[in-house]
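# Next one to model:
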Amino acid sequence: MALRAGTKFLYKRKIQQCGAFLCLSRNASEATFPVQEFSLHNLDHGPAVEATVTRDDALKYYREMQTIRRMELKADQLYKQKVIRGFCHLYDGQEACCVGIENAIADTDDVITAYRAHGWTYVRGVPVSQVLAELFGRKLGCAKGKGGSMHMYHHNFYGGNGIVGAQVPLGAGVAFAHKYRNDGGICVACYGDGAANQGQVYEAFNMSKLWDLPVVYVCENNKYAMGTAVERASASTSYYTRGDYVPGIRVDGMDVLAVREATKFAKAHAVEKGPIIMELVTYRYHGHSMSDPGTSYRTRDEVKEVRNRLDPITSFRDKLVDAELVTKDEIKAIDKEIKEHIEKETALALESTEPDLSELGSDVYKTDVPIIMRSANKFKSIVNLPNM
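The predicted structure follows:
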């Protein structure tokens, strides 16, 4: 037994199977956990390898991840019932990525991501009902039912993007705006392991390094680009090193605390020195999209093993229980509460109606100055949407 900071007792128990240490706090309001060591590229030092979390923050992270999981499972159900049509890319398995990053940046920092955007939309402040309504094509949706799965937006969230890798240079542009304004903010630009082979990604790396833009490039490496394993698609799967002159970090993307600590480090670097890459090693449980069963290029046993051994929600839950930050009964109550919340939010989304035909040509621009422009239909739209 050791005393740290005068108030907190930490007990370290070695786990023989993995050689790690689990830190159990005897103070129920805070605990310190080790995180997997980070791999570094062009960096003298990296993020902290211990993460301290308060009970309140830990429960917040758990609630957010569990809400995303439940929301995606509901989307899966409603897609199969044909309530959701078109493309639909689910995020379950990757919840620690968006939750860890979001809890290390400010609301005024910007995020842009690819088409697997539901979880990101939620953590950026959009209620579940508005995420689901957007999937349904209803007025209540965060893009008024006109964007769907791949095109969700919110304040300081530049959305999903249906073109593979196209969001990366856009993210560099958003970061340029922060540098131009000298406001201390950053842009987080997310992309997948498949998009990592796109030429425009490297053009963005080059420009952002030339200008030292405050941008954090995040490769969410979920191991499969559509239906192709990374080893079959990439000559180098060390995505964190592929910026060459841009430094990088490889992170355990299934550990929300590791992602949070890495993001804190990356944000500080981006503000002071310019672009940096984070590769988050994660995993998606569903197929690439709802039309992909996800079993032709990987086995069911592989998915089951990842769920059992590395799931970001259950592994975090177990840490919290072992550290006595929360009891099993409290976790059960939270899970029940979230399940009921998802059902209520789903009902709200289903109550919403489809957009009017006159909406087809609106919301093309966001501006404070009213302008008249030609629309995609017989109407002319007067654009004046400062609060959109």
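# hey, let's count contacts and neighbours off CA atoms from now on
Will do.
# how close does residue 276 get to residue 346?
Look at residue 276 and residue 346: by CA to CA, to the nearest Å, they are 38 Å apart.
# between these two, which one's more packed in?
Neighbour count, other CA atoms under 10 Å: between residue 276 and residue 346, residue 276 has more, with 31 against 21.
# Now stretch 343-355: buried residues?
Buried positions in stretch 343-355, judged by neighbour count with 16 or more other CA atoms under 10 Å: 343, 345, 346, 348, 349, 350, 352, 354, 355.
# Now tell me what touches it from outside.
128-130, 132-133, 136-141, 144-146 (CA atoms under 8 Å, 6 or more residues apart in numbering).
# and this one, so I can compare the two:
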Amino acid sequence: MNNNITLPSKLYDIDNVDVDTMLYLYKDMLLGRNFEDMCAQMYYRGKMFGFVHLYNGQEAVSTGVIKALSDFDYVCSTYRDHVHALSKGVPPRLVMAELFGKETGCSHGRGGSMHIFSAPHNFLGGFAFIGEGIPVATGAAFQSVYRSQVLNNSGPMSVTACFFGDGTSNNGQFFECLNMAVLWKLPIIFVVENNQWAIGMAHNRSTSSPEIHKKAISFGLPGIEVDGMDVLAVRKVACEAIQRARLGNGPTLIEALTYRFRGHSLADPDELRSRQEKEAWVARDPIKSFKNYLLKNSIVDLKDIQEIHINVKDQIDDAIQFALSSPEPEVKDLKRYLFAEDL
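Modelled structure (predicted):
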């Protein structure tokens, strides 16, 4: 880690978000939404293969948490990982090329939708099996403490944000890693994206304790519930958790109440959720709500919003053209990237 790293002064200005930051947050959410919408088009046109799980509706969680992190912090995701990667700074063209299975993708076309990875951006990857990313994120947080306490690194500790869903909170890795993180005061934020459904299982039918944030009490770390459809609310609790972790005070569990607007995957007909339930959540669309908030309070004008929409469209168009024109992996490289290569 670079010992000369300095933290931006506004990072912990929790209660005051300037206009530039608000536009930055809006742009990131919009990029995630438009990227996923384009993924759906490309999937149904046969440009993507396998299972593709979209993030529509949950953008406030990704943006609110990841955009409060610094470049040297880490993010660990799930199989619903495209937007987490974008928020962490992985270029849209590299993510799209990966989804197309192209050599120019961020994982050289070997990872696909569920295994986005980018070492330069400290994006530790998506994981197809639920809960598998939690031990990896815990390990990343441990190395931050090791660098500080054993290697005497004088720079700020890197913080790891670990994302997973409500269904994962019933798995053993979740409880084991919460215990370990508190025991060693690891700089990690456990972010439960409670979108109410674990594939086709309603959350309140799968657990004896539906309020996931309260499970933190058993292990002695803060457990916070936040409106996952409100990007500013998510950002506020994220900044507090990051500051706590960075100062060596240990982990935080954040339960963000959110909702996925599409089925579990693009192969899911989405017949188990009621129309009334879906409509109620769609009415709280985090992007539209934040846009209305910005305009209603005269924080920005419509021209600023329109410029962001044009910019995002250009990024998506560029990503598609890059992915379409990129080469396929060659058969001779079938076993490449299995092991580290000589530099």
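# what would the buried residues of stretch 343-355 of the first structure look like in CSV with distance to residue 293 of the first structure and secondary structure?
Output for those, formatted as CSV (distance: CA to CA, whole Å; DSSP: H, G, I helix; E, B strand; the rest coil):
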residue, distance to residue 293 of the first structure, secondary structure
343, 25, helix
345, 27, helix
346, 24, helix
348, 29, helix
349, 26, helix
350, 26, helix
352, 30, coil
354, 29, coil
355, 31, coil
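# Show me what residue 346 of the first structure lines up with in the second structure.
Alignment note: residue 346 of the first structure maps to residue 320 in the second structure; criterion TM-score structural alignment.
# Map residue 325 of the first structure onto the second structure.
Checking TM-score structural alignment: residue 325 of the first structure goes with residue 299.
# Just give me the neighbour total for that match.
Under the neighbour criterion other CA under 10 Å, residue 299 of the second structure is assigned a count of 13.
# Can you give me every residue that contacts it?
Neighbours of residue 299 of the second structure in contact, by CA under 8 Å, 6+ apart: residue 19.
# State the distance from it to residue 305 of the second structure.
In terms of CA to CA, residue 299 of the second structure sits 11 Å off from residue 305 of the second structure.
# What of residue 209 of the second structure?
From residue 209 of the second structure across to residue 305 of the second structure, the span is 41 Å (CA to CA).
# Between these two, point out the one with more neighbours.
residue 305 (17 against 13).
# how big is the offset of the helix or strand that one falls within relative to the first structure?
According to DSSP states H and E, residue 305 of the second structure maps onto helix 302-325. Compared with the first structure after the fit, helix 302-325 of the second structure shows a mean deviation of 2.1 Å (mean CA distance after the TM-score superposition for the first structure).
# Need the counterpart of residue 142 of the second structure in the first structure.
Under the alignment (TM-score structural alignment), residue 142 of the second structure pairs with residue 176 of the first structure.
# So what's the residue count around that match?
Close neighbours of residue 176 of the first structure, defined as other CA under 10 Å, add up to 21.
# repeat for residue 76 of the second structure
When neighbours are defined as other CA under 10 Å, residue 76 of the second structure has 28 of them.
# Return the distance of it relative to residue 276 of the second structure.
33 Å.
# in the second structure, what residues pair with stretch 197-213 of the first structure?
Using TM-score structural alignment, stretch 197-213 of the first structure pairs with 170-186 in the second structure.
# mind listing the strands for the stretch 51-200 of the first structure?
Under the criterion DSSP state E, counting those that start in this stretch, the stretch 51-200 of the first structure contains strands at 110-112, 187-192.
# Format those as JSON lines; extra columns: distance to residue 90 of the first structure.
Below are those laid out as JSON lines (distance: least, CA to CA, whole Å):
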{"stretch": "strand 110-112", "distance to residue 90 of the first structure": "17"}
{"stretch": "strand 187-192", "distance to residue 90 of the first structure": "14"}
